[in-house]
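Student: need a structure here:
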Amino acid sequence: MADGRIIKALSGFYYVQDEVNKEIYQCRGRGNFRKRKITPLVGDNVVYEAENKTDGYILEVKKRENELVRPPIANIDQAFLVFSATQPTFNTQLLDKFLVHIEASDIKPVICITKMDLVSESEEEIIHNYSKDYSEVGYEVLMNSAQSLSGISEIEEHFYDNVTVFAGQSGVGKSSLLNAINPDLDLDTSDISTHLGRGKHTTRHVELIPFGSGLVADTPGFSSLDFRGIEADDLWLYFPEIREKTNECKFRGCTHMKEPGCAVKAAVDEGEIKAYRYDHYSSFFTEIKDQKRRY
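Tutor: Predicted coordinates:
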C-alpha cells in the first residue's frame, strides 16, 4: 500500500500520483465504494495499491479539506474565477454565484478578468469600476489581455505551492490563460460560437497539472450553478460585506430580506453595499428557498 493523490478521473479510472516517487498509476475504486457511497474525486489524497502502472486499486479516500461539486474536485487551496470582459459579456450575477460556492467551500477565491484588450474605452471603465467594487469587498482581482502576455507574470506567482482550480464560463479563456503561462501544456482551446454567443466546451474532464511546485486544474466550463447544499439562512455568510453588517441588525437571525431595522438594507440605501450585490443576494435567497420546496 502507498499514499498518493488523484490527478485525473476518466472513463471509470483514477490516475493516482504516488506521494514519494511521483509516478502515476491507473487505478479503479475499491469494490465496496459504491455501497458505501464513496466517490473519489480529483484532488483526493488516497491510499492505493498497484501491481503495475495500469492495474491498481484505491483502498481509502482520506478526509477532505474541502470539495466542489461542479467542477468535481477536492482539497483545493484557491480558485481562479475566470471571467471575460467581453465575448462573453462580463456577468456579475454568475460571478457572485461562483463566489458563494467558493466561499461556502472555504476556498480562497481570486477573480481573473480576461480579454481586457478587446473592450472599448467605455467598456473598460465599466470593468475597472466592477474591479474596484470587488476589491473593496476584499477579493483579489487580476486582469490580463487576450492577445498579449500582459498581466501573466502577476497571475503566475499565485500558482506556486498551491493547488489551484480554474472555473468560469466556457469561452472566457481558461485554457488559453494556462497555455500562455506554460506553453508546454498545449491545452485544447476554441473560439466563441457566434451563433450561441458562448464558448465551446473544449475541456472534457478535470485534471490536475503540475506547475512549478504547485498543481493547477483545467476544468470543463459551464454557465449555471444550483445551490444544493447551501441553506438560505446561511447565505449571508458568503457575502463579506453583508457578513460584516449582520451584527448591527435589530433582530438576531435577520435574513436581510423584509425585517425592520436591517443594517444591511440600510447600507445598501446609503451606497455602502453595492445594490447589484444585494440584488444578487436577494435573488439567490429566493432561489434557494424555491429549490428547497421542490426537493
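Student: for the rest of this, base every contact and every neighbour count on C-alpha atoms.
Tutor: Will do.
Student: just the helices from the protein, written as ranges.
Tutor: Using DSSP state H, the helices of the chain run over 92-104, 121-137, 152-156, 174-181, 240-245, 263-269, 275-294.
Student: list the buried ones in the first one?
Tutor: Of all the residues in helix 92-104, those buried under the rule 16 or more other C-alpha atoms under 10 Å are 93, 94, 95, 96, 97, 98, 99, 100, 101, 102, 103, 104.
Student: that older thread, and among the helices of the chain, the most buried is which?
Tutor: Most buried of those, by mean neighbour count (mean count of other C-alpha atoms under 10 Å): helix 174-181, with a mean of 21.
Student: which outside residues touch it?
Tutor: With contacts defined as C-alpha atoms under 8 Å, 6 or more residues apart in numbering, helix 174-181 is touched by 82, 149, 152-153, 156, 166-168, 185-189, 203, 218.
Student: now do 6 Å
Tutor: With C-alpha atoms under 6 Å, 6 or more residues apart in numbering as the test, helix 174-181 has contacts from 185, 186, 187.
Student: which one of those has the most neighbours?
Tutor: Neighbour counts for the contacts of helix 174-181 peak at residue 187, which has 16 neighbours (criterion: other C-alpha atoms under 10 Å).
Student: could you also give me the structure for this second sequence? I'd like to compare it with the first:
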Amino acid sequence: MPEGKIIKALSGFYYVENNGEIFQCRARGNFRKKKITPLVGDIVKFDAENNTDGYILALKGRHNELVRPPIANVEQAILVFSAMEPKFSTHLLNRFLVHIEANDIEPIICVSKIDLLKSEERSRIDQYISDYQQLGYTVLQTSIFIEDLIEEVRPWLNEKTSVFAGQSGVGKSSLLNALKPELNLETKKISTHLGRGKHTTRHVELIPIGTGLVADTPGFSSLDFTNIEVETLSDSFPEMRELASLCKFRGCTHSSEPQCAVKQSVEKGEITDYRYKDYLSFLEEIKQQIRRY
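Tutor: Purely as a prediction, here's the structure:
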C-alpha cells in the first residue's frame, strides 16, 4: 500500500504527494466514525486507481499538530509580524509563541514591512528585536521591496516543513510571493477602518520553496489556549522556564507565591515587564477556561 504526504486539503478532498505525483483522495467513512480528521502534513496510507479517484486508508503517527492553522508534523513556524500596518503587537506575538512552543515547534520571528518604519519608530522596534533575541529567538527583518532581506529568509526554509503564521494583513502571502513569484498568491491591503488585514488565504497548502516545504495559512488574530495547563504555561516562556527550579515552591505559577525567582527577576528588570504582564493575562485566561468547563 503506497504512502504519501497530504500537501493540500480543500472542499473535502485531500491531495496526497507520492514520488512527485499528486493523488486527489477522499477520507474513508470510518475516519468520521472515529472523529479523526486528516490534516495537511499528515503521512498517510492510500489507495488510488488513478490521480483523481483515491482514498486515504490510514494515518501514521503525528509528531505534532496545530488546530489554527490545521496542520500536522511541522518543524518550524515563521511568525510574521509587521513593523507597521498593522502595528507590531508584542501581545499577539507572545500568544503565538506560547502556542508554538507548547507544540514543540521551533519559532522564527519575522518582522515584515521594515521599510515603513520612520526614525522615531525604528528605536522601538529595535528594542523589541533585541529583547526577543536575548531570549534565544531568531529574528529576521524583511521587506518585499529589499531583495537582500528576502534572500536572508531562504536558508531558514531549506530541508524543513515550515508554517507561515501571523495576524491578517502582515504580509505573509506577499513575502511568499517574493520568495517564489510564480505562486501569485492573492494579497489585499489592510482595512484603514479596522486596522487589520482581510483574509486572503482560504486553505492550508504545502508549497515547495528551495529544498523545504512551506505552508501558507489563513490569517487570524486570536488563539485559544487549548491543551495548555496552568502548571505548564511558564514552560513556553524560556526566561521563566530557566528560573522555575529556583522558586521556593514546586509548581510555582509565578503569580502570587512568595519567594518566586521569576517575580524577583521581573523586579530587577531581568524579565521584561510586557512579557510578564502577558504571562499573567494568559494564566488568568486559562483559569477562566477551566472554570467554564
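Student: looking at the helices of the first structure, which is closest to residue 33 of the first structure?
Tutor: helix 92-104 (26.2 Å; C-alpha to C-alpha).
Student: trace residue 64 of the second structure over to the first structure, please.
Tutor: Under the alignment (TM-score structural alignment), residue 64 of the second structure pairs with residue 66 in the first structure.
Student: oh sorry, the question was meant for residue 210 of the second structure
Tutor: Matched by TM-score structural alignment, residue 210 of the second structure corresponds to residue 212 in the first structure.
Student: around its match, how many other residues sit close by?
Tutor: Neighbour tally, residue 212 of the first structure, other C-alpha under 10 Å: 13.
Student: what about the residue of the second structure most remote from its centre, distance to residue 25 of the second structure?
Tutor: Farthest-out residue of the second structure from its mean C-alpha position, per C-alpha atoms, centre = their mean: residue 49, at 36.1 Å. Going from residue 49 of the second structure to residue 25 of the second structure by C-alpha to C-alpha, to the nearest Å gives 10 Å.
Student: and what of residue 107 of the second structure?
Tutor: Separation of residue 107 of the second structure from residue 25 of the second structure (C-alpha to C-alpha) stands at 32 Å.
Student: what sits against the match of residue 64 of the second structure?
Tutor: Counted by C-alpha under 6 Å, 6+ apart, residue 66 of the first structure has contacts 74, 75, 105.
Student: do you know how far it is from residue 139 of the first structure?
Tutor: Distance, residue 66 of the first structure to residue 139 of the first structure, using C-alpha to C-alpha: 20 Å.
Student: tell me, how many residues neighbour the closest residue to the match of residue 210 of the second structure other than its chain neighbours?
Tutor: Residue nearest to residue 212 of the first structure in three dimensions, not counting chain neighbours: residue 160, with 6.1 Å by C-alpha to C-alpha, 6 or more residues apart in numbering. Residues lying near residue 160 of the first structure (other C-alpha under 10 Å) number 14.
Student: find the nearest non-adjacent residue to the match of residue 64 of the second structure, please.
Tutor: Going by C-alpha to C-alpha, 6+ apart, residue 66 of the first structure has residue 75 as its nearest residue, at 5.2 Å.
Student: ok, now residue 12 of the first structure?
Tutor: Once flanking residues are discounted, residue 12 of the first structure sits nearest to residue 28: 7.0 Å by C-alpha to C-alpha, 6+ apart.
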